[in-house]
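> A predicted structure for the sequence below; I have some questions about it.
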Amino acid sequence: MCSVIACTYISAEATAASFNCARTETKTERRICENLSLNDADVKMVTTYNIVRRLVPMGTRSVIQTEQVKWLNLRDQCQDNVQCLKQTYDMRQQKLDQHMERIYRQGPF
């Protein structure tokens, strides 16, 4: 039996990334769950991705989804290499931020 704080911490840690850390299937996912900065990058990236995906028109949405699938394949090639993963997340976040800039320019909302 754990205290309320310990159970809350364990529960939050298990789902902090964009996937369930208790059910990791690859070296890449395990490394992301173990590394706080990668975990944070994953959460930021998936949050931005979900926002962008909902705000763009249908045709652009399919392009962004295709980019995401390609990026996931690229990310997974890093396996458990932290530096490679950081660079890959930075690259994807920059691309998503570019999409956000285009959305902002189309405002006001």
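Structure's in. What do you need? The shown structure was predicted, so the numbers you read here are calculated from the model rather than taken from an experiment. Numbering: from 1, shown residues only.

> all contacts plus neighbour counts: C-alpha atoms, from now on.
Will do.

> Show me which helix runs longest in the protein.
Looking across the chain with DSSP state H, the single longest helix is helix 82-105.

> so what secondary structure elements neighbour that one?
Contacts defined by 3 or more Cα pairs under 8 Å, 6 or more residues apart in numbering; DSSP states H and E place helix 82-105 against helix 36-55, helix 58-77.

> Next one: the residue most central in space within the chain from Gln68, what distance?
The centroid of the chain falls nearest to Asp42 when counting by Cα atoms, centre = their mean (3.1 Å). Relative to Gln68, Asp42 is positioned 13 Å away (Cα to Cα, to the nearest Å).

> same deal with Thr47?
13 Å.

> got the buried residues for stretch 18-36?
When neighbours are counted by 16 or more other Cα atoms under 10 Å, the buried residues of stretch 18-36 are found to be Ser18, Phe19, Cys21, Thr28, Glu29, Arg30, Arg31, Ile32, Cys33.

> second one coming, line it up with the first:
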Amino acid sequence: MRRAAGMKIQQYLALVFFSGASYFTSAASFDCNQAKTVTEHTVCNHLILNDADVKMATTYNILKRLVPMGTRGAIQDQQVKWLQMRDQCRDNVSCLTEVYKMRQQKLDLYMNRIYQQGPF
């Protein structure tokens, strides 16, 4: 009985390990296997940055669908400028952390304005 339980645990751990390995290659908002810049590689190699990238990209994509066209264009222009600023951090993790935090706060402000206009 113990041996069977031990085998199940080993199988579970192997599943977690292999699924986690694929998580790190494509968890960012872009395909990490096709990362081109030093910044993109840094985002892919650091879980905190990877998670921040996914959260920011998700918020950004939701927001683009909720706002009128004029605001959408402004948000897209800001995103392009933000990406340029992000890429200046290169492999500086603390710089990237701050840049992602700043962008997420800005996107959250837009989302809060939408929530306040409710009801939904």
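Nice, I can see it. What you are looking at is a predicted structure, and each value in this text was computed from that prediction instead of being measured.

> just the buried residues of stretch 18-36 of the first structure now: which is nearest Gln93 of the first structure?
The shortest gap between Gln93 of the first structure and any of these belongs to Ser18, at 14.2 Å (Cα to Cα).

> ok so, going back, Thr47 and Gln68 of the first structure - which one has more neighbours?
Neighbours per residue (other Cα atoms under 10 Å) separate Thr47 of the first structure from Gln68, with Gln68 holding more: 16 against 13.

> Tell me the counterpart of the more buried one in the second structure.
In the second structure, Gln68 of the first structure lines up with Gln79, judged by TM-score structural alignment.

> any idea how far Lys64 of the second structure is from that match?
The spacing between Gln79 of the second structure and Lys64 of the second structure, counted by Cα to Cα, is 11 Å.

> what does Asp53 of the second structure give?
To Lys64 of the second structure, Asp53 of the second structure is 16 Å away according to Cα to Cα.

> what's the answer for Val43 of the second structure, then?
Counting by Cα to Cα, the separation of Val43 of the second structure from Lys64 of the second structure is 23 Å.

> try Thr25 of the second structure
Thr25 of the second structure sits 26 Å away from Lys64 of the second structure, going by Cα to Cα.

> ok, Leu96 of the first structure - contacts?
Met45, Thr48, Tyr49, Val52 (Cα atoms under 8 Å, 6 or more residues apart in numbering).

> isn't the first one right next to Tyr89, touching?
To tie it back to what came earlier, the one meant is Met45 of the first structure. Yes - using Cα atoms under 8 Å, Met45 of the first structure is in contact with Tyr89, at 7.3 Å.

> if we can go back for a sec, out of the helices and strands packed on helix 82-105 of the first structure, deepest packed?
Greatest average neighbour count among these goes to helix 36-55 (a mean of 17), per mean count of other Cα atoms under 10 Å.
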